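Undergrad: Sharing a model prediction with you, sequence too.
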Amino acid sequence: MIKGMTGFGSAQLSKNKVKAAVEIRTVNHRYFDVSYYMPTGFGSYENKVRQLIQKNIQRGRITVSIRITQQPERTAVLDRGVVKAYLKNIHSLQKEFKLKDDIKISDIISLPGVFETKEIFVARETLWPDLEKCLKKALAGLVIMRKREGKSLEMDVSDKLRRMLLQTKKIEKALGVILKGKKKVLGPDEFLSFQKSTDVNEEIIRLNHFVAEMKKLLKATAPVGKQMDFIAQEMQRETNTIGSKIQDKVVSNAVIALKGKIEKIREQAQNVE
């Protein structure tokens, strides 16, 4: 079954004191195009993420977002060497200048350099196994959504193909009526010439063939969006030829209806992977 190109999937990561949110979005695009939004230092994972996505998606504009929503807080580290240096100098001052003021802990810890705050960074190397699981979970949800869109697209295109066959039958029937009427008023040579100039049997056969091919593509599991667009272009060419060969109101209306259906199919093909 065909798949669409619009999808969204998300997952949450929680390991030790680290929490992260993973989101993957896709929209229609002619090629495979990935954009990454990751925390600082996670750029080295881009290639791994790309390979993971390519196993599930072959076409579309993909946006991958990884956000660290919680990580270990900063810690305060006591620099004992600085404290010793301060105390040594204070005692030296007391002795030299005969100072008697007592030293309080609050005085010591307020001095510059006694405490140093350190930010604990997320160790990305240890996170990858869990991050990979999250990416796979998000991709699974995204693929389900793309499959649902594909089912809707299949139903819509199938209906348009059915209506196209009704129009080709109208054209064949109208041409039969036209030839029957012309045979009564034209001489043998003139009629043969007219019959030859209005012969659209080849175009009708090819158009019906393309409809059958399109139906097969709708059942495919591999990406077929570009093939559908190509076949729709060929349908348009055959329809234009029919319209140029037969100047008749019924046929002209059928040709206009065919062009409308084909254009809609081309538009839908842009949404098929």
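TA: Received it, and whenever you're ready, just let me know what you need.
Undergrad: Could you use CA atoms for every contact and neighbour count after this?
TA: OK.
Undergrad: correct me, but Phe191 touches Lys183?
TA: Yes: between Phe191 and Lys183 a contact is recorded at 6.0 Å, counting by CA atoms under 8 Å.
Undergrad: Go ahead and list the helix or strand containing Lys147.
TA: Lys147 belongs to helix 124-185 when assigned by DSSP states H and E.
Undergrad: how much space between the residue lying closest to Phe32 once chain neighbours are set aside and Met214?
TA: Once flanking residues are discounted, Phe32 sits nearest to Arg59: 4.5 Å by CA to CA, 6 or more residues apart in numbering. Distance of Arg59 to Met214, computed by CA to CA, to the nearest Å: 19 Å.
Undergrad: before we move on, what about Ala232?
TA: Relative to Met214, Ala232 is positioned 8 Å away (CA to CA).
Undergrad: Show me which of these two is the more surrounded one.
TA: Higher neighbour count among Ala232 and Met214: Ala232, with 25 against 21, using other CA atoms under 10 Å.
Undergrad: Now do the same contact list for that one.
TA: Contacts for Ala232 (CA atoms under 8 Å, 6 or more residues apart in numbering) come out as 262-263, 265-266.
Undergrad: Of these, which is the nearest to Thr126?
TA: Arg266 (46.9 Å; CA to CA).
Undergrad: and the contacts of Ala232, which are buried?
TA: Those of the contacts of Ala232 that meet the buried threshold are 262-263, 265-266, by 16 or more other CA atoms under 10 Å.
Undergrad: Could you identify the most distant pair in those residues?
TA: Maximum pairwise distance in those, criterion CA to CA, is 6.2 Å, between Ile262 and Arg266.
Undergrad: What helix or strand is the spatially closest residue to Gly60 that is not a sequence neighbour located in?
TA: Using CA to CA, 6+ apart and skipping residues adjacent in sequence, the residue nearest Gly60 is His29, 4.4 Å away. With elements taken from DSSP H and E, nothing contains His29; it lies in neither a helix nor a strand.
Undergrad: Quick check, His29 in contact with Gln58.
TA: No: judged on CA under 8 Å, His29 makes no contact with Gln58 at a distance of 10.5 Å.
Undergrad: could you dump the buried ones among the contacts of Ala232 to a markdown table with distance to Ala76 and secondary structure?
TA: Shown next, in a markdown table, are the buried ones among the contacts of Ala232 (distance: CA to CA, whole Å; DSSP: H, G, I helix; E, B strand; the rest coil):
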| residue | distance to Ala76 | secondary structure |
| --- | --- | --- |
| Ile262 | 69 | helix |
| Glu263 | 67 | helix |
| Ile265 | 64 | helix |
| Arg266 | 63 | helix |
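Undergrad: Take the residues you listed and lay them out in TSV including distance to Leu13.
TA: As requested, the buried ones among the contacts of Ala232 are exported to TSV (distance: CA to CA, whole Å):
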residue	distance to Leu13
Ile262	46
Glu263	44
Ile265	41
Arg266	40
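Undergrad: of those, closest to Ile120?
TA: For the buried ones among the contacts of Ala232, the nearest to Ile120 is Arg266 (53.3 Å; CA to CA).
Undergrad: Below is structure B, check it against A:
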Amino acid sequence: MTISSMTGFARIEGAHSGWTWAWEARSVNGRGLDVRLRIPGGFESLEAEVRNAAKAAFSRGNIQINLQYQRGEESHDLVVHEEVARNLVMALQPLVDDGLARPASVDGLLGVRGVLDVPRIGDDPDMLSAIESAMSVGVEPLMNALGDTRANEGMQTALVIGAAFDEIEDLVGQARACDSAQPAAIKARLQEQINALLEGQDFDADRLVQEAAMMAVKADVREELDRLSAHIGAGRTLLTEVGPVGRKLEFLAQEFNREANTLCSKSSDMTLTETGLALKTKIDQVREQAANVE
């Protein structure tokens, strides 16, 4: 079985020049493909690449991709603007000489804005380019890892859906075996209803033909059972297909439900009605699982 779920998680870590970072991707089910990014300032140029990679890898799901980074110790080099500090000392000296201020201390000078600076990565275009390139390397592995988790989840989903198809098939067999679904029973009910029409005082031959045709259609559930069997075969085929099949499975679940509803409405005994209701329960399980298939 090769279907993929829309649920998954992946994390890829990297490092370069004293910087460390981690890509994280979370995916949940959605009607279409919705990719949302949370990338820190300074690395916005990565957004287009990440978004395009996600669109190339997946067709459905709400995907949240985050990038977190941290500077290593060697990237925490501080820059002391000595000229600014000297100008401050010289400016304060007359006040010190007049006894109006104490001599400038190192702690006091470092607390003045503009004296001490922590370099930003954006201040060094070459470093920014190198870090972005290194981060970019992790995008494809991130998508592959997310795809793997979605595929693993899909395998479990396929087993659940496949088991539901098996149970639906058993219920269809039970419905076929119901006395009310047998040709002889159908013929007997039709004969009884036709006799009732013939006993009417205002007998109308045309109306008899119309009523008989309508009763024949309503009494015979074999057509619905045949279509249910065909849907089971189509569903099993979908579970083996490569590529997105979630929408097809959702549509198939609707068709299953349509036939089960018709079966219940045509039912003429409690056993067949109970079987039809059990069918609807299993079909709901298929529908719920299909909603999470890519």
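TA: Yes, it's here. These numbers were taken from a predicted model, which means no experiment stands behind them.
Undergrad: Any idea what the TM-score is?
TA: Scored against TM-score structural alignment, normalised by the length of structure 1, the superposed chains reach a TM-score of 0.83; 262 aligned residues with a CA RMSD of 3.1 Å.
Undergrad: OK, contacts around the residue nearest to Gly60 of structure 1?
TA: So His29 of structure 1 contacts 5, 59-61, 270-271 (CA under 8 Å, 6+ apart).
Undergrad: and the two most separated of those residues?
TA: Every pair of those checked by CA to CA; the farthest is Arg61 and Gln270, at 12.3 Å.
Undergrad: Check the contact lists of those two and give me the overlap.
TA: The contact sets of Arg61 of structure 1 and Gln270 overlap at 28-29 (CA under 8 Å, 6+ apart).
Undergrad: Would you agree Met215 of structure 2 is in contact with Leu190?
TA: Yes: with contact defined as CA under 8 Å, Met215 of structure 2 reaches Leu190; the gap is 6.7 Å.
Undergrad: show me what contacts the nearest residue to Gln182 of structure 2 once chain neighbours are set aside?
TA: In space, and not counting its chain neighbours, Gln182 of structure 2 is closest to Arg176: 7.3 Å by CA to CA, 6+ apart. Each residue near Arg176 of structure 2 by CA under 8 Å, 6+ apart is listed here: 182, 222, 225.
Undergrad: Shouldn't the last one be within a strand?
TA: What that stands for is Leu225 of structure 2. No: read with DSSP: H, G, I helix; E, B strand; the rest coil, Leu225 of structure 2 is helix and lies in no strand.
Undergrad: If you count surrounding residues, which of Met215 and Leu190 of structure 2 has more?
TA: Comparing Met215 of structure 2 with Leu190 by neighbour count (other CA under 10 Å), the higher total belongs to Leu190, at 19 against 16.
Undergrad: Please, where are all the strands along structure 2?
TA: With DSSP state E as the criterion, structure 2 has strands at 8-16, 19-28, 33-38, 61-71, 79-80, 116-117.
Undergrad: Pipe the ones you listed into a markdown table and attach mean neighbour count per row.
TA: Converted to a markdown table, the strands of structure 2 look like this (neighbours: other CA atoms under 10 Å):
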| stretch | mean neighbour count |
| --- | --- |
| strand 8-16 | 18 |
| strand 19-28 | 19 |
| strand 33-38 | 16 |
| strand 61-71 | 18 |
| strand 79-80 | 13 |
| strand 116-117 | 15 |
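Undergrad: now those strands as JSON lines including distance to Leu263 of structure 2?
TA: Formatted as JSON lines, the strands of structure 2 follow (distance: least, CA to CA, whole Å):
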{"stretch": "strand 8-16", "distance to Leu263 of structure 2": "38"}
{"stretch": "strand 19-28", "distance to Leu263 of structure 2": "35"}
{"stretch": "strand 33-38", "distance to Leu263 of structure 2": "36"}
{"stretch": "strand 61-71", "distance to Leu263 of structure 2": "34"}
{"stretch": "strand 79-80", "distance to Leu263 of structure 2": "80"}
{"stretch": "strand 116-117", "distance to Leu263 of structure 2": "77"}
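Undergrad: Looking at those, which is nearest to Gln156 of structure 2?
TA: Of all these, strand 8-16 comes closest under CA to CA, at 12.6 Å.
Undergrad: what's the average per-residue distance for the closest one once overlaid on structure 1?
TA: Compared with structure 1 after fitting, strand 8-16 of structure 2 has a mean deviation of 0.8 Å; criterion: mean CA distance after the TM-score superposition for structure 1.
Undergrad: Trace Val160 of structure 2 over to structure 1, please.
TA: Taking TM-score structural alignment, Val160 of structure 2 has Asp156 as its aligned residue in structure 1.
Undergrad: Check Glu241 of structure 2 too.
TA: Match for Glu241 of structure 2 (TM-score structural alignment): Ala220.
Undergrad: what about the residue lying closest to its match once chain neighbours are set aside, neighbour count?
TA: Using CA to CA, 6+ apart and skipping residues adjacent in sequence, the residue nearest Ala220 of structure 1 is Met1, 5.2 Å away. A total of 15 residues lie near Met1 of structure 1 under the criterion other CA under 10 Å.
Undergrad: neighbours around the alignment partner in structure 2 of Arg237 of structure 1, how many?
TA: Under the alignment by TM-score structural alignment, Arg237 of structure 1 pairs with Arg258 in structure 2. Look at Arg258 of structure 2: counted by other CA under 10 Å, it has 14 neighbours.
Undergrad: For Arg258 of structure 2, give its distance to Ser267 of structure 2.
TA: Plainly put, Arg258 of structure 2 is 14 Å away from Ser267 of structure 2 if you go by CA to CA.
Undergrad: cool, and Met90 of structure 2?
TA: 101 Å.
Undergrad: Please say which of these two ends up with more neighbours.
TA: Ser267 (22 against 12).
Undergrad: aligned partner of that one in structure 1?
TA: Per TM-score structural alignment, Ser267 of structure 2 is aligned with Ile246.
Undergrad: Quick one: residues contacting that match.
TA: Counting by CA under 8 Å, 6+ apart, Ile246 of structure 1 has contacts 198, 252.
Undergrad: pretty sure Ser27 of structure 2 is touching Phe9, no?
TA: Yes: with contact defined as CA under 8 Å, Ser27 of structure 2 and Phe9 form a contacting pair (6.3 Å).
Undergrad: Overlap in contacts, these two.
TA: Leu146.
Undergrad: Show the contacting residues for Val118 of structure 2.
TA: Here Val118 of structure 2 is in contact with 76-79 (CA under 8 Å, 6+ apart).
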